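Participant: need coordinates for the below:
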Amino acid sequence: MTVNIITIDGPSGSGKGTLAAKLAAHYQFNLLDSGALYRLLGLSLHKRDLLEKLDAELEKCAEIAANLDIKFVTAEAGTKILLDGEDVTQTIRTERVGELASKVAAIPALRAALLERQRAFAQAPGLVADGRDMATAIFPEAQAKIYLTASAESRAARRVNQLQGMGMDAKINDILANIQARDKRDMGRTAAPLKPAADAYIIDSSALGIDEVFNLMTAYIDRKLAN
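Facilitator: Okay, here's the model as predicted:
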């Protein structure tokens, strides 16, 4: 049986995580937050003091990647993410862990270690996969492919609001610099660089609200899944 797959790729802060969750609820599909996997791996390697020794300890790091103890616990208040039994839902959304994830994602051997784990999420009745290379590398067979982008300035402003809402201090100039550096690293990496799939539906959310983008997405997805 063919499993319907919807991919949403795009840079950090474009709103793809929020929209992926809304789409998964709307279609009653499974959800894959691939960015969370990289953040979890980055955090796990950081805790083990292995990030600075990637070259020398690559085999060990890949083994850790393949055997991460991760649980996604769904509740009305949102999805809780556990790493080795510890609730790291808020921790992995910090800028620091985002930078760790971007570094991990640039290593081909670590990407390969997480590849099959991501593909295993494609189960009935369907999947919404959110990430950087869902359509180009992980699920090229997806029926509906969306690339969600936004200007670096608008993404920085959103990120500041998000962090402040979590009670964290945030300076927009620092956030903007981090986003621009991450974009450059993600788009320039050798392994599955961030880019739209050739047949992706590209949406720029810079001047759009969540509901507006959601309506554009569902109209496109409904057409693609009906074919």
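Participant: from now on I want contacts and neighbour counts done on CA atoms only, so please keep to that.
Facilitator: Will do.
Participant: who are the packing partners of the helix or strand that contains Phe214?
Facilitator: Phe214 belongs to helix 210-226 when assigned by DSSP states H and E. Applying 3 or more Cα pairs under 8 Å, 6 or more residues apart in numbering; DSSP states H and E, we find helix 210-226 packed against helix 16-27, strand 144-149.
Participant: next, the second sequence, to be compared with the first:
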Amino acid sequence: MTAPFTVAIDGPAAAGKGTISKAVAAHFGLAHLDTGLLYRAVGVRMLLGEDPTKAAQTLVAQDLESPDLRSADVAQAASKVAVIPDVRAALLDFQRAFARRAGGAVLDGRDIGTVICPQAEAKLFVTASPEVRAQRRLAELRDRGFETEFDTVLADVKARDDRDTNRADAPLRPADDAVTIDTSSLDIDAAVAAAIAVVAARRAL
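Facilitator: You can find the predicted model right below:
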């Protein structure tokens, strides 16, 4: 059986970590978990009137398939429930078990390298300027049929950054041993290539 190999990829919203994580997982044949979907799924249920802690404790796989997970409202709800310690605790074991599965895994989120998997064999912190990230998120939302304006999206991105970096429990920050990749001026192929190079170097150790 192949020994577990965990890749932790953190970063703010719309920096490209999801796309990079999927590409890294595919390249190395690893399982992939977008941990943000867990919080988005809890956020959906909170918006429907549920207590977020109870929602986190009773989350099921089908919750991760909701068509509303990528909406702007749910993104904000996810950021709000993510500051609740009991919600984070309820989702912790699920993420750690996934990370150490046989054959290895790539997890992306906000606190993978610092809290969820501090012993991960490879750690990346993927970032970009707020303006670049807002432009990407705007294009993504419009592609999905959501009509909004750049200034609105930029304000949302900055508000989410503020919440994520200043929350008391597991704030967004690079792990001390993470390699930072700034995608502000990189196209996706270059960003993926940079990430694959980092992981390949760690796997060779």
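Participant: now the TM-score, please.
Facilitator: Once superposed, chain against chain, the TM-score is 0.95 (TM-score structural alignment, normalised by the length of the second structure); 203 aligned residues with a Cα RMSD of 1.4 Å.
Participant: coming back round to it: wait, which of the helices and strands packed on helix 210-226 of the first structure is closest to Arg117 of the first structure?
Facilitator: Of all those, helix 16-27 sits nearest to Arg117 of the first structure, with 18.6 Å by Cα to Cα.
Participant: which other residues reach the closest one?
Facilitator: Applying Cα atoms under 8 Å, 6 or more residues apart in numbering, the external contacts of helix 16-27 of the first structure come out as 8-10, 29-31, 33, 127-131, 148, 210, 214, 218.
Participant: just the buried ones from the residues you listed?
Facilitator: The neighbour-count criterion (16 or more other Cα atoms under 10 Å) marks 8-10, 29-31, 33, 127-131, 148, 214 among the contacts of helix 16-27 of the first structure as buried.
Participant: out of these, which are inside strands?
Facilitator: 8-9, 30-31, 33, 127-131, 148 (DSSP state E).
Participant: for the first structure, which segments are assigned as strands?
Facilitator: Shown for the first structure, the strands assigned by DSSP E span residues 4-9, 30-33, 70-75, 78-83, 86-87, 126-131, 144-149, 201-204.
Participant: of those, which is nearest Lys47 of the first structure?
Facilitator: With Cα to Cα as the measure, strand 78-83 is the member of these nearest Lys47 of the first structure (11.5 Å).
Participant: near the aligned partner of Arg117 of the first structure in the second structure, how many other residues are there?
Facilitator: In the second structure, the residue matched to Arg117 of the first structure (TM-score structural alignment) is Phe94. A total of 13 residues lie near Phe94 of the second structure under the criterion other Cα atoms under 10 Å.
Participant: now do the residue in the second structure that Ala25 of the first structure lines up against against Glu121 of the second structure, distance only.
Facilitator: By TM-score structural alignment, Ala25 of the first structure lines up with Ala26 in the second structure. Counting by Cα to Cα, to the nearest Å, the separation of Ala26 of the second structure from Glu121 of the second structure is 17 Å.
Participant: same check, this time on Val153 of the second structure
Facilitator: 35 Å.
Participant: which one of those two is surrounded by more residues?
Facilitator: Shown here are Val153 of the second structure and Glu121; by other Cα under 10 Å, Val153 has more neighbours (21 against 16).
Participant: in the first structure, what residue corresponds to that one?
Facilitator: Match for Val153 of the second structure (TM-score structural alignment): Ile175.
Participant: residue contacts, its match?
Facilitator: 95, 156, 159-160.
Participant: switch the cut-off to 6 Å
Facilitator: Contacts for Ile175 of the first structure were tallied using Cα atoms under 6 Å, 6 or more residues apart in numbering; they are Ala156.
Participant: Leu148 of the first structure too?
Facilitator: Counted by Cα under 6 Å, 6+ apart, Leu148 of the first structure has contacts 10, 202-203.
Participant: and with 8 Å instead?
Facilitator: Counted by Cα under 8 Å, 6+ apart, Leu148 of the first structure has contacts 8-11, 14-16, 202-205.
Participant: now list the buried members of those.
Facilitator: Among those, the ones that count as buried by 16+ other Cα under 10 Å are 8-11, 14-16, 202-203, 205.
Participant: of these, which is the nearest to Asp49 of the first structure?
Facilitator: Using Cα to Cα, those come closest to Asp49 of the first structure at Pro11, 27.4 Å.
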